[in-house]
Structure formats: C-alpha cells, structure tokens
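# I'll drop the sequence and a predicted model, then ask my questions.
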Amino acid sequence: MLKLVSWNVNGIRACVRKGFLDYFYEVDADIFCLQETKCHKEQIELKLDGYEQYWNDAKRKGYSGTAVFTKKKPLSVQYGLGEANEEPEGRVITLEFDEFYLVNVYTPNAQRDLARLSFRLDWEDELFAHLQNLDAIKPVIYCGDLNVAHRDIDLKNAKSNQGNSGVTVEERAKMTHLLDHGFIDTYRYFYPDREGAFTWWSYMNKVRERNIGWRIDYFLTSERWKERLIDSYIHSHILGSDHCPIILEME
C-alpha cells in the first residue's frame, strides 16, 4: 500500500512546536507533503529518519513555500512550472517515481479583494498544462492546498460566501475543467455527498469547534488510477495549523 499525507502547516516552525513530529511519525506516510512552510530549509533543523527531503522555499522569508518528505528517493525533482526549475513563491514541487508523478502545490490565494484573481487564473492555466503533460507520460497524484471550495457542499456557508476568494465562479471552473480532463477528486470519489467534511477553519473564536469550515485541501489523481484507490480521508482532529492533514491510500 502507498500512503500519502498532505498538510498546509501554516508555518512549519510553529507547527513543530505544536506537535508536528508526533503526528508525522504516528501517521507513518510513505510521502508527506507540506504547504505554506513559511521558512527556508536552513532556518529549521528537521531530522526525519528514513526520509528524503525536498524543499521549494519562497525567496521572501516567512512566506509561502512547499516541501515533500519521501521514504523512496524520486527519479527526478522539478521546482515550479515550466522549464526554469525555480520560482519566487515556492509553490510547486514535482517528483517523478517509477509508476507516477507527484505534484505538491500551494495554489495562490486570489485575496479578499480579488486583487490577485487574474494572476491566480493564469497560474492555474500553467498548472493545467503541466499536469496534462505529465499525465501523458504516466499517472499523476496532485495534492495540496488548492484554495478553492469546489462545490457548495465543500464549505459551511456557501450562499454568503458566493463570489468571495476561493468561491468565485472562475476559480471553481478551473477545478471543474481539470476534473473534466482526466482527473478525479479522490475524497468525493469515495464520499460524494458527505457534508461537514472540511480541511480549513478560520482562527476566529470557536469556528473550528463548531465546524464552520471549508474543504480546500485535496488529493486528485489521474482517473485511470481510480481502481487503485483504497481510501481518501481527513484528519480533522489534528491541530497545529488552521488546516488539518488529509490522507490518500492506494494499492
């Protein structure tokens, strides 16, 4: 079995102080993906026995960033999109393994006033091309904080949030477009109608206790791999960030 975890830790240094390593070793993933690390690799001494570490740090310290910890060494690693193999915001890491590609992503937020919506949509087009190119070679596992509640079932107060960042027609359409072109949302594959399944909650008072949240963290896979899926689930009981970990198990 292959077990993968994805978690927006909202600052890995803070998350480590809140018990990250206890969870990391308890869950015992084959591949563990982080988003919003908010530090450069040299700013933290993270010894993870048995794991290779790959970090894509944002140039700006304390901002964005992704990382992948894997028991098996990949055949190749690419940072960012396109041919540059670098990016200023540290949002994408692609690892190639024998049977598949893993793409770990921290999608840009359109921001409260939607000031970054056009940037986000252009970025989504680049990412779509990247995923399609990989999928033409071998199956893809695509995960991370995708910053979109795809359907109304994916957030608590859908009506009052219509048009807000993460719930715009344009952002949702980008996800739909990907799902229409050979990818599946693994959580909804297993639990198409489950309500209250959220991965992010505001830090406002008692919001998480009352489960007023959004599902914006995902594992997507190439549709032709659906027969290999075992389960996709959410560890909403795990604290340490405003997001919680999500898990994918495959044969």
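That came through fine.

# from here on, contacts and neighbour counts on C-alpha atoms
Noted.

# ranges for the helices of the stretch 1-150 of the chain?
Taking DSSP state H, counting those that start in this stretch to define them, one finds helices in the stretch 1-150 of the chain at 12-17, 20-27, 117-135.

# now the first one: buried residues?
When you say that, I think you mean helix 12-17. Buried residues in helix 12-17, counted by 16 or more other CA atoms under 10 Å: I12, R13, C15, V16.

# skip the chain neighbours and tell me the closest residue to the third one.
To tie it back to what came earlier, the one meant is C15. Closest residue to C15 in three dimensions, ignoring its sequence neighbours and counting by CA to CA, 6 or more residues apart in numbering: G240, at 5.2 Å.

# alright, now check it against this:
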Amino acid sequence: MKRFFQVVEKDTSSKRVKSNGEKEANVGSGKEPLVFMSWNANSLLLRLKKNRTELADFIQQLDPDVIAIQEVRIPAAGCKGGMKNQGEVKDDTSSSREEKQILMRAISSPPFSNYHVWWSLGEAKYGGTALFLKHHFQPLKLTFSLDQTSPALKHETDGRVIVAEFESFRLVNTYVPNNGWKDDENGFKRRRKWDQRMLDFVLQVSDKPLIWCGDLNVSHNDIDVSHPEFFGNAKMAGYTPPNEEDCGQPGFTIGERRRFSTILSHSSASKRNWSTYSFIHSIKRNRLYSKKAEDLVYVHSNLQLFTHKESGYKEVGCQAREYRLGCFHCPQTCGSLHKESGYKEVGSHAREYRLGCFHCPLCCT
C-alpha cells in the first residue's frame, strides 16, 4: 500500500555515511526519501534463491527509496562462541561463504544494486534486520539500538533495530519480539521490557517526525484482525496466564494493545498509523471495487479514501496500492481473501506477487 508523507526538502551540504554503524554520519544530500517499503522476508536468502526474479520485478515496479526488511535470518560475522560483528554477514565456514556469495551476487545486480545496504544481524539464522537506501540519499546518522545514548556501533540482541536519521525525519525499522504464550523471560516479560524501551525511544526522538516500520507483532484495534473474539480468547492448552491482560493470541492481548496505544500516543508517528486489514474493510465499506480501488488515496488525517477522479485526489497527491503476496502470518493480510467470496470483488484487479513468503511487503509514500 502506498501512502502520502510530506517531507520538506532543504538545501544542505553532502557528506556520505561511510560504513555500517559509523558513529557520526554527517549532513546528507538535501533530498530525502519519499517512498518506503517494509517487508518481513522470513529469510531473505531463501527469497533471493527461490523468488529472485519476482522480487526484483516487484522492486523495479514499485521503485521504493527505502526498503526496510525484517527477519532476514542471516547470521552475523564471527566465530562460534566469540564476539560477533552484527553489521557484517558471516563467512568463516564453507557453507556461510557460499551463502554470502549468493546474497552478494543478488544484491549486486539491478534493482538491488541501486541501494546501499546496512545490516543488523543475530548470532544465528534468526531475526535480523536490513535497510536498503538508494545511493543518492544519505542519512545524517545511523544507529542500531533503541537506546539513542548508547554507542552507534552497539546493536540490539538478534539485530532487531535500525534507525536512520534524515534532515526532516527519522525512520526506525524494527523486528519486535513476539509476546509468546507464557509469563517467562522469552515471553511476556521480554515483550513488556521491549515495549517500555520502545516508549522511551519515541520520547527520546520526539524532536522530529518518526516513520516506524517493520514487523511490530501487534494488532491493537479490533479492525486489525479478521475475528477479534476468536483471537481475544485464544489460549495455549494447559496454561492460563496469571494476568487477564496477557490472555489471548500473542499480538492481540489486552496488555500489548494497551502498551502499543500508549507508545503511539507519545510518538510523532501517531497520526500516521494504519493497517492493511482496516484498509481492506474501508474498500468494502465504501464499495470501491475493481478498477476504482486501484486509484485510492489514503489520507492519514481523517482516514478518507479518494479516487483519482475526485477533487481531493489532487490535494493529497498520490495513489495507494496494495500488493497481494498470498501471505498467512497476519490475519489482516490477504492470504485468506483469495478463498473468500469477496476476493473477486476486492482483489482480482490487484497485482499478485507471490513470493512464497509469510508476510506482505507494505509500502507508503
């Protein structure tokens, strides 16, 4: 989905961010990115092996300025049991060297070669994020932690964060920990700590507008899931959480939804929040089917939808598009729609880029 985001251009001098995790990145080119794509790849290497052509066509057609990727599932450089370099790809074994060669060959070819890439990787084939930015855009600063007072080279555990600061805004790419089903260190407790740190982060960076993208592992409104009652009552067999606010499907518990709403209310990104599922419902509710739905414009201030034939279209200035990838991870994406009666009405006109993935790339401008 594409969405309008106004960025004020400024004339500034240009100095390049030289390397992944450089401590101080100086003033950028003056022109700033406008088109953003966010995608949980569930193994970027696997997508490049099996669906490189489809993915390349998708990126070529969309032509995003920024591609934020989560769950790249590429291990960080470093020996087993030793220190890891989370900004570099592992290549100290024959299998990891082979995988790195495949990866580098792919991203060295168009359209990926049009981008500079920064990595924040985990110790194993789990988690990890990547940020692809067109070469002619230069961030002022890049960091890899929610703690903006920590050294710039410090990465989050499992490579969950990349923050890029530009003249007019900041962009944060996050792979948020799953809440899990139990009140333990890898479940509820971990997620509560993350949410508190995320709240601290948005308060630290409130001096500029924030674009927050990634796999946020939360659906904080009923409209964001297909069956709210079902997900609200979901539970793990043989286990009942000690607190009522932790009951339900991970990502849809009362506690997670409340904390996420608190984060948004304190964030400069709060007025720009949206979800794919509510967008689809808006299409149905306004009966904007077939070709008419291809020219929708999403207006974040009042959630109105316009077609290109309406007067409001020119005032807003861009289209909204939805790319259907046959995904299943989030109930609010389009994986189930192709089996439903409304699919032909809502989605048959939409381009279907089937990458065999678990998550939808979402786009906004």
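Arrived safely, thanks for sending. Here the structure is a predicted model, which is why all the values come from computation and not from measurement.

# ok, back up a step: now distance to T186 of the first structure too, for the helices of the stretch 1-150 of the first structure, in TSV please.
Shown next, in TSV, are these (distance: least, CA to CA, whole Å):
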stretch	distance to T186 of the first structure
helix 12-17	26
helix 20-27	19
helix 117-135	16
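
# so which of the ones you listed gets nearest P245 of the first structure?
The closest of those to P245 of the first structure is helix 20-27. By CA to CA, the value is 9.7 Å.

# the closest one vs the second structure, mean deviation?
Compared with the second structure after the fit, helix 20-27 of the first structure shows a mean deviation of 1.8 Å (mean CA distance after the TM-score superposition for the first structure).

# what residues in the second structure pair up with that helix?
Mapped onto the second structure using TM-score structural alignment, helix 20-27 of the first structure spans residues 55-62.

# not counting sequence-adjacent ones, nearest residue to the aligned partner of L142 of the second structure in the first structure?
Alignment note (TM-score structural alignment): L142 of the second structure maps to V77 of the first structure. Of all residues not flanking V77 of the first structure in the chain, L95 sits nearest, at 4.6 Å (CA to CA, 6+ apart).

# the one you found contacts K73, doesn't it?
No: applying CA atoms under 8 Å, one finds L95 of the first structure not in contact with K73, separated by 9.1 Å.

# more neighbours: which of the two?
A count of neighbours by other CA atoms under 10 Å puts L95 above the other of L95 of the first structure and K73, at 21 against 14.

# ok, now how distant is the aligned partner of that one in the second structure from I254 of the second structure?
The alignment partner of L95 of the first structure in the second structure, by TM-score structural alignment, is A164. Counting by CA to CA, to the nearest Å, the separation of A164 of the second structure from I254 of the second structure is 31 Å.

# likewise for N221 of the second structure?
N221 of the second structure is 10 Å from I254 of the second structure, by CA to CA.

# count of neighbours near K284 of the second structure?
Neighbours of K284 of the second structure (other CA under 10 Å): 15.

# for it, which non-adjacent residue is spatially closest?
Once flanking residues are discounted, K284 of the second structure sits nearest to V346: 7.2 Å by CA to CA, 6+ apart.

# the one you found contacts K291, correct?
No: under the criterion of CA under 8 Å, V346 of the second structure is not in contact with K291, lying 9.5 Å apart.

# so which of those two has more stuff around it?
V346 (22 against 14).

# any chance you could map the strands in the stretch 1-150 of the first structure?
2-8, 31-35, 52-56, 66-70, 76-79, 92-96, 101-106, 140-145 (DSSP state E, counting those that start in this stretch).

# export these to JSON lines and tack on distance to E126 of the first structure?
Converted to JSON lines, these look like this (distance: least, CA to CA, whole Å):
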{"stretch": "strand 2-8", "distance to E126 of the first structure": "22"}
{"stretch": "strand 31-35", "distance to E126 of the first structure": "19"}
{"stretch": "strand 52-56", "distance to E126 of the first structure": "18"}
{"stretch": "strand 66-70", "distance to E126 of the first structure": "18"}
{"stretch": "strand 76-79", "distance to E126 of the first structure": "14"}
{"stretch": "strand 92-96", "distance to E126 of the first structure": "11"}
{"stretch": "strand 101-106", "distance to E126 of the first structure": "13"}
{"stretch": "strand 140-145", "distance to E126 of the first structure": "14"}
